[in-house]
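Participant: following is a predicted model, sequence given first.
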Amino acid sequence: MGRIANLWMAAAVIGMAAPVSAQLLGGTGGILNGGRLGDVTGGLLGQSTATRDTVVDTVAEPLMTVGDTLRATAPADLLSLRRQRLATLVRDNRGVLDVDDHGNPVRRDEIVGIGLSDEQIAKATAAGFAVRGTESIEALALGATIFTPPGKKPARKAIGALRALVPGAQFMLDPIYEPARAPLAPAGGAAEGSAGPAGGARIGLIDGGVGNHPAFAAARIEQRGFAGPPKPTGHGTAVASLMVGSAGVFHGAAPGMPLLVADVYGGSAANGSAVAIARAMGWLAANGARVVNISLVGPPNPLLEAATKALLARGVLVVAAVGNDGPAAPPQYPASYPGVIAVTGVDAKGHALIEAGRALHLDFAAPGADMAGAVPGGGWEALRGTSFAAPLVAARLARVGSSGALAAEARPGSGRVGRGIVCGACAIPPKSLGVK
C-alpha cells in the first residue's frame, strides 16, 4: 500500500474514533453545537476527514502519532493531499467557487480590477462585463472593481478578453486563502468581544472569528466581519488565545494586549478571498494595529500584494505562516511577499515541523506543536501547525517592537528555522491543561 493510502487509512480510522480538524488536534474530540470543533465537510474551513492530519494520541497499535506519520510521508504525498483538499473545497462550494488554471480555489464569476478609471470601467461594461461591486480601501489608497463575465463564460477564460479590451489595466481572479493547510470547522456560541473598542497599542488578526472563552476574560477584543457578521471558529479562537489569552496556567505571548480581529470568513469556507483580506488590512491600518498576524495561505495575487505593500508602507509589521503542505508545495502567500515576516513551526525539541511549507524567505520559527490553545465556549485542545507559530511571533514582536530586537532573542534550532526560534517558552503543554 502506498504512502498516501496509508495516510488516508490512518486519518479515516482516527476520524471515526475522535473527530478532529487538521490543525487543531486533541484528545477530546469535537462537538459542533457545544462550542468545540466539529467535523463538518463544507462548513467554514471544514474538510472531509480523509484529508486531515491524524491526532496526537495513538488510537490503535498499528497507527503512529502525528509526528511519526508526517515523518513517514513524502513531500510529494503532502502535495497530493493538498490538491485533493482544495478540490474538495471547490466541490463542496460549487455555487460560489471555481478554480484558476493552477487548480487554486477562486470566487466564481468574479474578476477584480485595481485602480480603474471611469473610462476603463465603461469599456468593460460596454463589452458585456457587469459591475458586481466596488471596494474603496481608503487607508491603503486602493480601489477595486469587481466584474461578472458576460454569459456563462468562466472568469478564468473571460479574463484574457478583458485584459485585451482594456490594455494596461490590472485584472485578476479573486483566490481563496485558507488557514495554513487543512482548515478548521466553525464552532457554536457567541463571538468574543469587549464592551468597547480595544484601545492603546493594538495587535491585528486576520482569520476566522474568535469565540468566547475564559482566556479572554481580561482581554480587550474588537471584531469586525468582512464576509458577513463575525462568527466564532476554532482556528481564530486558538490563534487569538496564543496572542492575548490568559487563564490559570495558560497564557499567550502578549496577554491583555488589545486585539483587533478581522473575520474574513463569516462562517463560510467559500470566503477568505483576496478582496476580503485587503479590506481587512485597510480596517486594521485605519484603527491603529501595529502588528498584524495572518495565519492564512494561498497563491500570489496582485490585489493582496498591493494591500500588503501599502500596509507595510504605513509602518505596520506583517507576520504570516508558511503553511503545512510540505516543501514540495508552491511558496505560499502572503508569507512570501517581501517585507512580510515569514514564520515556521518547531516541536518541543526545537526541530522544524516536517510538514512545514516554504516561502520565498524564512524569518523566524516558534512553537508549532506540543502546545495547547483555547476552544470556543471553553476548554482546550492540543495544537499543531505553523498557523500557531505565527501568532506567537506576532505577539512577541508587538512586545519588543522590531524584528531586530526579536532576532536578538532568537535561539538556534534544528532544520530550517530562519533566524532562529523565538518565544520558545510560550508553548503551554496540553497535559498541563488536562488535555491528553
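Facilitator: Nice, thanks for sending it over.
Participant: from now on I want contacts and neighbour counts done on CA atoms only, so please keep to that.
Facilitator: Noted.
Participant: pull the longest helix from this structure.
Facilitator: helix 75-92 (DSSP state H).
Participant: what is whatever helix or strand comes next after that helix packed up against?
Facilitator: Remark: after helix 75-92, the chain's next helix or strand is strand 97-99, criterion DSSP states H and E. With contacts taken as 3 or more C-alpha pairs under 8 Å, 6 or more residues apart in numbering; DSSP states H and E, strand 97-99 sits against helix 75-92, strand 105-114.
Participant: with mean neighbour count and distance to residue 16 as extra columns, can I get the ones you listed in a markdown table?
Facilitator: Shown next, in a markdown table, are the helices and strands packed on strand 97-99 (neighbours: other C-alpha atoms under 10 Å; distance: least, C-alpha to C-alpha, whole Å):
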| stretch | mean neighbour count | distance to residue 16 |
| --- | --- | --- |
| helix 75-92 | 19 | 19 |
| strand 105-114 | 25 | 28 |
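Participant: second structure for comparison follows:
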Amino acid sequence: MSSAGTRVFIARLAGTTVFDPLGDQVGRVRDVVALVREKGAPRAVGLVVEVPGRRRVFLPLTRVTAIDPGQVISTGLVNMRRFEQRPSETLVVGELLDRTVTFKDGSGTGTIEDVAMERQRDGDWRVTQLFVRRASPTTGLLRRRGETVLVPVDSVTGLSAADVAQGAALMLARYDDLKPADLADVLHDLATTRRMEVASALDNERLADVLEELPEDDQVAILSGLERTRAADVLEAMQPDDAADLLGGLPDAQQAELLALMEPEEARDVRRLLAYEENTAGGMMTTEPVILGPETPVAAALAHVRRQDLAPALASMVFVVRPPLETPTGRFIGVVHLQRMLRDPPHEAIGALVDTDIEAVSADAPLLHVTRLLATYNLLALPVVDSERRLLGAVSVDDVLDHLLPEDWRETDDEHVPTPPSGTRAAAARDVGRRG
C-alpha cells in the first residue's frame, strides 16, 4: 500500500496503466479528480480511468493500494458507470495544467506545469505542491523563458478561479497519444469554457479529426466558437461528408458565410452533398474515395490505399473510372479489391483486375437499400453513380452506422454494459459516495 508521505506528480501519472491485484490490466489513468476549496489544500478523491470500450470511469483513491512508476494497483472493484464530473470537482490535467496563478508574496504570476499530491496519515490524498513556470521577464526586445519552481499549494492564488482563461498546451501534450475518438471523449467531458480553450489549441487537422467523433451539439458549439476564417479552415480539413453534416446543423446564414470562406473546390464538394437528403446514399457518401484510371499499375494503387488519412473501409477497394478522376468522374468501370491487388504482380494494370459485379447505387437510394447491399455482399463500401454512370462518391459502412445508430449514441453507451454483481456494485457505490 502507498505509505503516508508518498508524493505523486499528476501530469506524469496520466497514461499510467491500472492493474488489479492479480496483475490484469484494468485501464489507463487519464486524469485525477480533486476538490478545490478557497481555503486549505485541495483533496484528491479519485482517478479517471479509461477502460476497454473507450469508457472513462471513476476509481476512488480509497480503492488504490499502490501508485508506483509505470503502474497503479487497484483492489479490482471498479464501478463501470461512465464518469460524469460534478460541479464541485476539478480535473487536474484537464483544468489545472496551463492555469495562471498569482504568487502571494507579490513576486508575480506563473503557469502550472504539474501538480503533486501526497498521501496523508489518515489515508486521504491532498494536493500539496505545484510545479510552476514564472511569467517570462522581458529584457530589451527579448523575452526570456521564466524559471520553474516547486512551491506549496498555499503560496499561490487562482486555483479555484474557474472563469480564468488558460492555455492548453500541457494538457494536450499529456493526451498526445490519444486517438481522435478518445480525445473527443475527453473534450466532451470538459466544462464548456475549458472545452473551447482546448479545442482552440488543437491544430486544424487534429481538430477536424476530433470534431468528426463528437456529438452534433458539441460540434456546432465548438465550430461556432471559432473565429470564422479558422472555422472554414477546419471544415476544409474534414471529410466532405462530415463537413456537410456539421454545416447542416448551422443556421443558413452562418452556413453560407463559412462556405464562402472555404476554398472553392472544397466548398463545391460540400455544397453538392448538402443538396441531398440526409438518409440517402448522396447524403451519406464521401466524394473522396480512392479513384484511379484503369491503366494504373497495382504498385501505384497500393501506394494510394496506404494513405494514413484514409478510413479503413475506403482503403478496402479502389474505384476505377474513365477520366476525369475528380467526382463527378468519367464513366464508372468497377472496383478493385485490396486483396486482389495483393495477389497480383506490381506492374499489372488494375483495369485487368476490375470487379464489375458490384452493384452501384443512385444518389437518392434510401438508407435501408444501401444497408441491405452492404450486408448481402459483405462489402465495406458502395459506389454512388448518376444517371450517366459517372461516379459521384462512395458510401462506407461507417457512414451507414452513423445514420443507423441513435443521434446520441456516443453518450448512451453505458446503458448496454453489464453491471458487476450486486455485492461488488454496492461496495463500489460506497466509495463513489465519498467523492463529495
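Facilitator: Arrived safely, thanks for sending. Model, not experiment: these values are computed from the prediction.
Participant: quantify their similarity with the TM-score.
Facilitator: Scored against TM-score structural alignment, normalised by the length of the first structure, the superposed chains reach a TM-score of 0.25; 182 aligned residues with a C-alpha RMSD of 7.1 Å.
Participant: compare the helices and strands packed on strand 97-99 of the first structure and give me the one nearest residue 372 of the first structure.
Facilitator: helix 75-92 (24.1 Å; C-alpha to C-alpha).
Participant: that closest one to strand 105-114, inter-axis angle?
Facilitator: Angle of helix 75-92 of the first structure versus strand 105-114, following axes from the mean of the first three to the mean of the last three C-alpha atoms, to 10 degrees, is 80 degrees.
Participant: quick one on the thing from earlier: could the helices and strands packed on strand 97-99 of the first structure go into JSON lines alongside distance to residue 313 of the first structure?
Facilitator: What follows is these, written out as JSON lines (distance: least, C-alpha to C-alpha, whole Å):
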{"stretch": "helix 75-92", "distance to residue 313 of the first structure": "33"}
{"stretch": "strand 105-114", "distance to residue 313 of the first structure": "18"}
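Participant: neighbours of residue 174 of the first structure, how many?
Facilitator: Residues lying near residue 174 of the first structure (other C-alpha atoms under 10 Å) number 27.
Participant: make sure it is indeed in a helix.
Facilitator: No. Looking at residue 174 of the first structure with DSSP: H, G, I helix; E, B strand; the rest coil, it is strand, so not inside a helix.
Participant: would you check that it makes contact with residue 106?
Facilitator: Yes. Residue 174 of the first structure is in contact with residue 106 according to C-alpha atoms under 8 Å; the separation is 5.3 Å.
Participant: how about the helices in the stretch 51-200 of the second structure?
Facilitator: 169-174, 180-189, 192-201 (DSSP state H, counting those that start in this stretch).
Participant: buried residues in the shortest one?
Facilitator: Read that as helix 169-174 of the second structure. Buried residues in helix 169-174 of the second structure, defined by neighbour count with 16 or more other C-alpha atoms under 10 Å: 170, 171, 172, 174.
Participant: who are the packing partners of the longest helix of the first structure?
Facilitator: helix 3-17, strand 97-99, strand 105-114.
Participant: separation between residue 158 of the first structure and residue 110 of the first structure?
Facilitator: 10 Å (C-alpha to C-alpha, to the nearest Å).
Participant: just curious, which of the buried residues of helix 169-174 of the second structure is nearest to residue 403 of the second structure?
Facilitator: Closest to residue 403 of the second structure, out of all of the buried residues of helix 169-174 of the second structure and judged by C-alpha to C-alpha, is residue 172, at 30.6 Å.
Participant: contact partners for the closest one?
Facilitator: Counting by C-alpha atoms under 8 Å, 6 or more residues apart in numbering, residue 172 of the second structure makes contact with residue 198.
Participant: what's the answer for residue 172 of the first structure, then?
Facilitator: 111, 112, 113, 159, 301, 302.
Participant: quick check: the first one touching residue 146?
Facilitator: Yes. With the criterion set as C-alpha under 8 Å, residue 111 of the first structure and residue 146 qualify as a contacting pair; they are 5.6 Å apart.
Participant: could you point out the helix or strand that follows the helix or strand harbouring residue 123 of the first structure?
Facilitator: Following DSSP H and E, one finds residue 123 of the first structure within helix 118-126. On the C-terminal side of helix 118-126 of the first structure, the closest following helix or strand by DSSP H and E is strand 130-137.
Participant: contact partners of that next one?
Facilitator: Contacts of strand 130-137 of the first structure (C-alpha under 8 Å, 6+ apart): 124-125, 142-150, 278-279, 282.
Participant: mind putting the residues you listed into CSV with distance to residue 91 of the first structure?
Facilitator: Output for those, formatted as CSV (distance: C-alpha to C-alpha, whole Å):
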residue, distance to residue 91 of the first structure
124, 30
125, 30
142, 32
143, 31
144, 28
145, 27
146, 23
147, 23
148, 21
149, 21
150, 23
278, 26
279, 27
282, 31
